[in-house]
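# I'd like to go over a predicted model; first the sequence, then the structure.
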Amino acid sequence: MTGSTTPAPKAAVRDLREAIELLKAHDGQFVSTAVEVDPEAELAGVYKKVGAGGTVQRPTRVGPAMLFENVKGYDIPVIVGVLASRKRIALFMDADEEFLGRHMLDAMQHATDPVLVDSAPCQEVVQLADEPDFDLRTLLPAPTNTPEDAGPYFCMAVLRGTDPETGQHDVTIHRLCVQGRDEISVFMQTGRHIGFMYEKYDAMDEPMPITISMGISPVEYMAISFEPPSTPYGFDELEFAGGLKGSPVELIKAKTVDEAALASAEIVIEGEIQPKRRVAEDQHTNTGFAMPEFPGYDGVANPSLPIIKVKAVTTRTNPILQTLVGPGEEHVSLAGIPTEGSLTQALDDALPGLVTNVYSHSAGGGKYVGILQIHKRDHNDQGRERQAALVAFGAFPEMKHVILVDDDVDIFDTDDVLWAMTTRFQAERSVIPIPGVRCHPLDPSADPEFLWTNPDHGISTKVIFDCTVPWSLRDRFIRAPFQDVDVTRFLPDWAGD
């Protein structure tokens, strides 16, 4: 892209293995265990306490990434939590932890086309589905998060597909449930680009070739998670990933289908999404649940999902399977940080200089709650803070609550945000409800049974919480001015900010 005004980013890692080595070099960012763990609920139960964070049931915390070296019944280890920390994301990107959204947005200026390579480590081992001993259920240790899950899931699975009419490509992370020796169900929420492509194949009664790449560069995962309006239909997120990495993403042609996979992957599943065929997500368990979703509740099993017919699995030698705990901080990173980038773009365009930073809070799974740091420059900016909230709702329709704070409030410190809501907030003037707006279907309160005035499931009352000081009263809300002291004079080993 020409006309760039920012220096090109240069990520610190190229693949998952480099990411693991980087984390090992930083205290508190990586742990490993050789104790045997059951992939059915036990693995997720361990990481829930070690480091899942997010909206996971307490007790939990934001902790280190964890490698399970000895997974019961499998020769493949499982790693979880690689992206479950803003600090780790910043390490991988070589970026400022508090401005990751803006860093990603700036990388858009350096988008670069992916390149096709002749060979890649992800194809060092090839296992074809037509071999008699092939069985996904015994080959790959897909975990279940809870005993009520519909089945084992691949949760960090990047699907790549191609529009049959335009030839445009897309990559998206989707929920995949193993349904048989060579079958996987795929959940594609309405509006997702891969789903739109599949609808065209389905209408033509033709199978859709896809690849599923798992265990890729964490920087590629972050870029792939960017959503519209920053990445409209037809924009290949791998171009953006190249800009974020500082080098083009490498692709490799699949062995059995007409599609390409990410060369950095630990594991690639090749297959075709079948036309005119649907299965119940929980057809083998009948639990009624899918898996835990980002709001913190078990998702309802979908009664009718398309099926991927697997053709082959290719891997690195001694591969690592990467996964996440559904509602955890890892989802917050994947959903929230790209959301911050999209919101930054929309707010910069609409109200330049007014919003200094954005945080998609963990409590909303990276989607529902946005905190905007407002810098009022004069009396003309009074009222524009609420306009900024409206811009945020328009740019990211899934957002439910926007909290506005002044620029002396740390948006990443919930205590500080609640302090602003306590001392700079009066509900009568500071709560601005916007009823009857489409939000997100996974919010269980967005339902007529919860609020009788809601006409349909997924309809919410969006709310602006204006915790900013009116411009005319700004001199009465100055925080107590402590002296700025170098603490290391008194405590040489002090590691605080």
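Great, that's in hand.

# drop to CA atoms for contacts and neighbour counts, all remaining ones
Noted.

# helix/strand/coil for G370?
Here G370 takes the strand state, with states given by DSSP: H, G, I helix; E, B strand; the rest coil.

# Could you check how many residues crowd around it?
Neighbour count of G370, defined by other C-alpha atoms under 10 Å: 29.

# need the contact list for it.
V358, Y359, S360, H361, M399, H401, V402, I403 (C-alpha atoms under 8 Å, 6 or more residues apart in numbering).

# Provide the contact partners of the strand or helix carrying G101 at residue level.
Per DSSP states H and E, G101 falls inside helix 100-107. If you take C-alpha under 8 Å, 6+ apart as the criterion, helix 100-107 is touched by 6, 8-9, 90, 95-96, 223, 240, 243-244, 337-342, 344-345, 358.

# okay, now the one to match up with it:
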Amino acid sequence: MREFIEMMRQKGRVEDIREPCSTVFDAPKRSKASDRILFFHDLEGHRAVMNLMADRSALAAALGVGERRLVPHLAGAAYAGDVVDAGALADPQPADLSRIPIMKHFPGDAGRYITSGIVFSRAGDMENASIHRMMVLDEKRVAARLVEGRHTHTMLKEALARGEKLPVAVTIGTHPLVTFAACTRVPQGKELAYAAELLGGTLAVRECANGVLVPDAEIVLEGYIGAERAAEGPFVDITGTYDPVRQEPVIEFTHMYCKPDPIYHGILPAGDEHKLLMGAPYEPKIYRAVGEVTGVCDVLLTKGGAGYLHAVVKIRKNTQGDAKNAIMAAFAAHTSLKHVVIVDEDIDIHDPTDVEFAIATRVRGDTDIMVITGVRGSSLDPTRLGDGTNVKVGVDATMVMGKEDEFVRAGWE
């Protein structure tokens, strides 16, 4: 992570904040007001960073590719990087969360939350990595939001059925491509291999005392998830609204490992970094799915759609029905997707005005809008029903094949 920060500093993308700053609302407010990486040198006596990867240019810089080539580049992943065992983690210390500048982000939050922590969990030869928000309960325990049916939740159920606790390690302050890999739905157990691939082919990992493997990080918290549960929430999630209180599993930490003068990484809930990490990993998945039914050019999960609920897909039609097939493929690839707009090659999907132009001039409401009711939606969408179902809408904003001349826009090129 330090190498990435220095690379972005050379690009003029880092703002150093040297005056004292509070973990309660102050740092989150500054994060919201800035589009640059914020490096806090005195966050209640600690160092910390926010907005680490808050826009697509930062992700492109980390990958070393052009910003407009991001999705095709990521869609070509084979999840086949080389994970190298670098031995055991050294110098374990007793776990003490009070040593970390964990923030309280909004007045209605139930408490302080770790928002960037990657939870690595291990059972036999299977290791999973994913980000879960974690509400601090005391110096050694957090309540973690484990979404039902996701891999960490499944691994915990299986461990408890065996009468065991699930060993975990939480890393804070990893290279942003490792964080991105942990946010991506990959073949089971391939998060570390994917991270290695994104980083150029190789990723070194070290073993915690409980057997969990972790990559380089500023802070590592080692522990176990058992049968204990605690109230978690309310907490602001991706839509900027409060997620409800739930009974969630408790992680109890036994040890921690810290670099000298560690740099804490905080992600602002519903901020640009949160939206990018939630949505951008799904773009290559949608790209591949749409590519199975028609020519696909690009995919964007829009910032206005919370980076997660709205997509725009640019296609190259082969038959008149391709746009509707693309709509269905996009919904199948990203089940939390709520609305999707399909556009032609001449539309800039990164320009909301251009997308709106396509809707205004190429959509007939009676023939080009698909409404699908009674389907699974996002648990984060405030309009969901009690059973988790919702309504999805697909918009075919493409030209009618054979009549393209009627849609030509005037210009000088």
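Cool, the structure landed. This one's a predicted model, so the numbers in the text were calculated from it and none came from an experiment.

# For the two chains, what TM-score is obtained?
Once superposed, the chains reach a TM-score of 0.96 (TM-score structural alignment, normalised by the length of the second structure), with 413 aligned residues with a C-alpha RMSD of 1.6 Å.

# any idea where the helices of the first structure begin and end?
Under the criterion DSSP state H, helices of the first structure are mapped to 16-24, 42-50, 86-93, 100-107, 136-139, 193-204, 218-224, 237-245, 329-331, 337-350, 384-395, 414-423, 427-430.

# These: which one's closest to F294 of the first structure?
F294 of the first structure lies closest, by C-alpha to C-alpha, to one member of those: helix 329-331, at 6.7 Å.

# residues in contact with the aligned partner of E250 of the first structure in the second structure?
Aligning on TM-score structural alignment places E250 of the first structure opposite A204 in the second structure. Going by C-alpha under 8 Å, 6+ apart, A204 of the second structure touches V83, V84, D85, A86, P215, D216.

# Select the longest strand from the first structure.
If you go by DSSP state E, the first structure has its longest strand at strand 267-279.

# what's it packed up against?
Contacts defined by 3 or more C-alpha pairs under 8 Å, 6 or more residues apart in numbering; DSSP states H and E place strand 267-279 of the first structure against helix 193-204, strand 208-214, strand 305-315.

# What's the local residue count around the counterpart of S362 of the first structure in the second structure?
Structural alignment (TM-score structural alignment) places S362 of the first structure against K303 in the second structure. The tally of other residues near K303 of the second structure (other C-alpha under 10 Å) stands at 18.

# and the nearest residue to K303 of the second structure once chain neighbours are set aside, how many neighbours does it have?
Nearest non-adjacent residue to K303 of the second structure, counting by C-alpha to C-alpha, 6 or more residues apart in numbering: K275, 6.9 Å away. Neighbour count for K275 of the second structure, taken as other C-alpha under 10 Å: 25.

# lining up the contacts of A204 of the second structure with the first structure, which overlap?
Checked against the first structure using both residues aligned by TM-score structural alignment, their matches' C-alpha atoms under 8 Å, the contacts of A204 of the second structure keep these contacts: V83, V84, D85, A86, P215, D216.

# corresponding residue for the first one in the first structure?
With TM-score structural alignment as the criterion, V83 of the second structure lines up with P114 in the first structure.

# Same question for R364 of the second structure.
In the first structure, the residue matched to R364 of the second structure (TM-score structural alignment) is Q426.

# Next: A333 of the second structure.
For A333 of the second structure, the aligned position in the first structure is A395, judged by TM-score structural alignment.

# separation between that match and Q189 of the first structure?
Look at A395 of the first structure and Q189 of the first structure: by C-alpha to C-alpha, to the nearest Å, they are 18 Å apart.

# Neighbour count for those two, which is higher?
Neighbour comparison, A395 of the first structure and Q189: the larger count goes to A395, with 20 against 13 (by other C-alpha under 10 Å).

# Go ahead and confirm that one touches A346.
Yes - if you go by C-alpha atoms under 8 Å, A395 of the first structure and A346 touch, sitting 6.4 Å apart.

# what do the two both touch?
Contacts common to A395 of the first structure and A346, judged by C-alpha under 8 Å, 6+ apart, are absent.

# Save the contacts of A204 of the second structure as a markdown table, and put in distance to G108 of the second structure too.
Shown next, in a markdown table, are these (distance: C-alpha to C-alpha, whole Å):
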| residue | distance to G108 of the second structure |
| --- | --- |
| V83 | 41 |
| V84 | 43 |
| D85 | 43 |
| A86 | 43 |
| P215 | 34 |
| D216 | 34 |
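
# which among these end up buried?
By neighbour count, with 16 or more other C-alpha atoms under 10 Å, these hold V83, P215, D216 as buried.

# The residues you listed into a markdown table, with extra columns for distance to I5 of the second structure?
As requested, those are arranged in a markdown table below (distance: C-alpha to C-alpha, whole Å):
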| residue | distance to I5 of the second structure |
| --- | --- |
| V83 | 23 |
| P215 | 17 |
| D216 | 15 |
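
# ok, the residues you listed vs M50 of the second structure, which is closest?
Of all those, M50 of the second structure sits closest to D216, with 18.4 Å by C-alpha to C-alpha.

# neighbours of the closest residue to L262 of the first structure other than its chain neighbours, just the number please.
With C-alpha to C-alpha, 6+ apart as the criterion, L262 of the first structure has its nearest non-adjacent residue at 4.7 Å, and that residue is L251. Look at L251 of the first structure: counted by other C-alpha under 10 Å, it has 21 neighbours.

# ok, L251 of the first structure touching A265?
No - counting by C-alpha under 8 Å, L251 of the first structure does not reach A265; the two are 9.7 Å apart.

# could you list every residue that touches R145 of the second structure?
Counted by C-alpha under 8 Å, 6+ apart, R145 of the second structure has contacts H132, R133, M134, E232, E248, P249.

# mind listing what the closest residue to the second one other than its chain neighbours touches?
Counting by C-alpha to C-alpha, 6+ apart, the nearest residue to R133 of the second structure once its immediate chain neighbours are dropped is T115, at 5.1 Å. With contacts defined as C-alpha under 8 Å, 6+ apart, T115 of the second structure is in contact with I131, H132, R133, M134, G266, I267, L268, P269.

# Trace V312 of the second structure over to the first structure, please.
V312 of the second structure maps onto I371 in the first structure, by TM-score structural alignment.

# got it, and R162 of the second structure?
Matched by TM-score structural alignment, R162 of the second structure corresponds to M204 in the first structure.

# which one is the aligned residue in the first structure for A54 of the second structure nearest to, not counting chain neighbours?
When the first structure is aligned by TM-score structural alignment, A54 of the second structure is paired with A84. Setting aside the residues directly before and after it, A84 of the first structure is nearest to E330 in space (C-alpha to C-alpha, 6+ apart), at 3.7 Å.
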